[in-house]
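1. here are the coordinates; sequence isn't available:
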């Protein structure tokens, strides 16, 4: 009986990809809270922007709400998402004597502090970011109404006229495209030479690292797959970075169900990465599906090694997690490493 050899396909697998330390910490907080306090544990908004993660936590007993007024006074805790919240939210929780756990990424909290420092020094605060994104809402909500001016484009820079051009300070949303932000920042610095920078970089290490790996992997690829949610800012920026860096086609997929098989062409090179809130299990499923159809050659494109770890709050550190809980927190990825080895 004759057998037909599978066609060849080269995959450039980006590293780092997927969960960052801030996302990992936020998911841990919800899982640990469920272990300590039992269900339900309420979560204001999506803990991170990923449907798989949200549905998995919902299955464990998490209840996702838009606002605190949807939570009954039943004594159960509420978790604030990794994107951060305006100051009014914990203030309302405290007024209602709710037990709340703040899962804001420490790097987002750093941006909050940078913005408050600008204001404390008498500067008008400019926030480079995307209107309506939860992180932007949270950052603007650290200061009084009207104290933060949102800058989304270079056109916004051209239109902005400050009260005092010598008393301006900027911060940025952590998940922006490094290249896009550079253009807006250059326009700001050209128009306002005395603009004050934050004390350290606002765009987070994970965003920068994932974009650098995508830039390195993209040239000459026929398809670049980015695993992530359509409401994930950092994932959407990775698609844009891939297209600019040379990928013929770049596509955002939530998982295997979204695979654009018509763009997977034998004897070509494709690339694969994942946004900071996408668990490795979703990347694994795509790799396994590709392996059933093609003879795969894996090229690891590694541009950084991430060792960051953000511990959870002290009140949850002694809660033990079962092996299956740790697998969920860590994204349950193993197939990619097996293929590389």
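-> That came through, no problem. The structure presented is a predicted model; accordingly, all values stated were derived computationally and were not measured. Numbering: from 1, shown residues only.
2. only C-alpha atoms for contact and neighbour calcs from this point on.
-> Fine.
3. ranges for the strands of the stretch 1-150 of the chain?
-> 8-15, 41-44, 62-65, 78-80, 100-102, 124-128, 148-151 (DSSP state E, counting those that start in this stretch).
4. quick one: residue 183 from residue 152, how far?
-> Residue 183 sits 11 Å away from residue 152, going by C-alpha to C-alpha, to the nearest Å.
5. For these two, work out which one has more neighbours and name it.
-> Neighbour totals were compared for residue 183 and residue 152, and residue 152 leads with 16 against 13 (other C-alpha atoms under 10 Å).
6. hold the first one in mind and look at this next one:
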């Protein structure tokens, strides 16, 4: 005799999953394969998700770590996270066909750094060392021109060359709350620091964090679908924990969720969301896995509507 399933409310956040920059990057690879045929080379993961990368690999995309691994006579695509200026410069020198899939919101940060540099300002980048986006942004200027600030402690200790000639930019996928704390320290210490004209943290990162904040007071547990390498997905877990979820976990897919640990929390309400590079079918697989274990009622909590789209490069639309 089958045991009676416990009742469980699943709070499904909206928005969740793919953002406009991820949609654009994936479409760029798909269109390049249609136009040029396989193989098309992609420098680094186009977005941080193994399922997305695997599907594109099956279609004929070849993912490489550095440009030197690509032949001169095949197209190459740069990932959504952005690349140092040296990379397209090398591609041009080799007369390669290349397409830049950098998210336009990351490109905006690149433009800001150049503007600050031409104004003679010392530039701080708030971000995580080693993340591809940070590597790309710091690579817009010569080595040493951009200083990385990772923590509140870094912000307290930093000593500028001139406190009145200082500017900051940020990685686009950070925690809104953590970044605000760091910015607050910089503004207290350096009142004349130049700020971005518009917030650098992207709309999708902000929206997904706000959605988690909205469900956290009701949910004893939170499942975030996303890759371990995805900065914005990791931040969603942190936001959930900070706002009261006893069990907040990042899982690449349903099979990676520790279901026994979830059950040990004895939740009556579980939140489900996805980072900006996680496809929707993975979310639905988690919902189905919950339905197999519980008597589930799904409630969608919508905190924002997203209608942002970004243009595809002209090379692929002609």
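-> Yep, it's here. Computed from a predicted model, the values in this text were never measured in an experiment.
7. Provide the TM-score value for the superposition.
-> Superposed pair, TM-score by TM-score structural alignment, normalised by the length of structure 2: 0.97. Supporting alignment: 316 aligned residues with a C-alpha RMSD of 1.3 Å.
8. rewinding a little: residue 174 of structure 1 is nearest to which of the strands of the stretch 1-150 of structure 1?
-> Among the strands of the stretch 1-150 of structure 1, strand 124-128 comes nearest to residue 174 of structure 1, with 9.5 Å by C-alpha to C-alpha.
9. Trace that closest one over to structure 2 and give me the residue numbers.
-> Aligned by TM-score structural alignment, strand 124-128 of structure 1 falls on residues 122-126 of structure 2.
10. Off-centre distance for the matching stretch?
-> Centroid displacement of stretch 122-126 of structure 2 relative to its chain, using C-alpha atoms, centre = their mean, to the nearest Å, is 20 Å.
11. quick one: that stretch to structure 1 mean distance?
-> Its aligned residues in structure 1 lie a mean 0.5 Å from stretch 122-126 of structure 2 after superposition (mean C-alpha distance after the TM-score superposition for structure 1).
12. Show me the contact partners of that stretch.
-> Outside stretch 122-126 of structure 2, the residues that touch it by C-alpha atoms under 8 Å, 6 or more residues apart in numbering are 113, 116-117, 134, 138, 145-150, 160-162, 165-171, 179.
13. Could you give the residue range in structure 2 aligned to the helix or strand harbouring residue 327 of structure 1?
-> Using DSSP states H and E, residue 327 of structure 1 maps to helix 323-329. On structure 2, no counterpart of helix 323-329 of structure 1 exists by TM-score structural alignment.
14. so how far is residue 20 of structure 1 from residue 51 of structure 1?
-> In terms of C-alpha to C-alpha, residue 51 of structure 1 sits 17 Å off from residue 20 of structure 1.
15. returning to what we had before: do you know which of the strands of the stretch 1-150 of structure 1 lies nearest residue 243 of structure 1?
-> Nearest of those to residue 243 of structure 1, taken as C-alpha to C-alpha: strand 8-15 at 15.1 Å.
16. Buried residues in the closest one, which are they?
-> Residues 8-15 are the ones in strand 8-15 of structure 1 that count as buried (16 or more other C-alpha atoms under 10 Å).
17. Three-state assignment for residue 271 of structure 1, please.
-> Under DSSP: H, G, I helix; E, B strand; the rest coil, the three-state class of residue 271 of structure 1 is strand.
18. ok so, going back, now do the shared contacts for residue 183 and residue 152 of structure 1.
-> Residues touching both residue 183 of structure 1 and residue 152 (C-alpha under 8 Å, 6+ apart): none.
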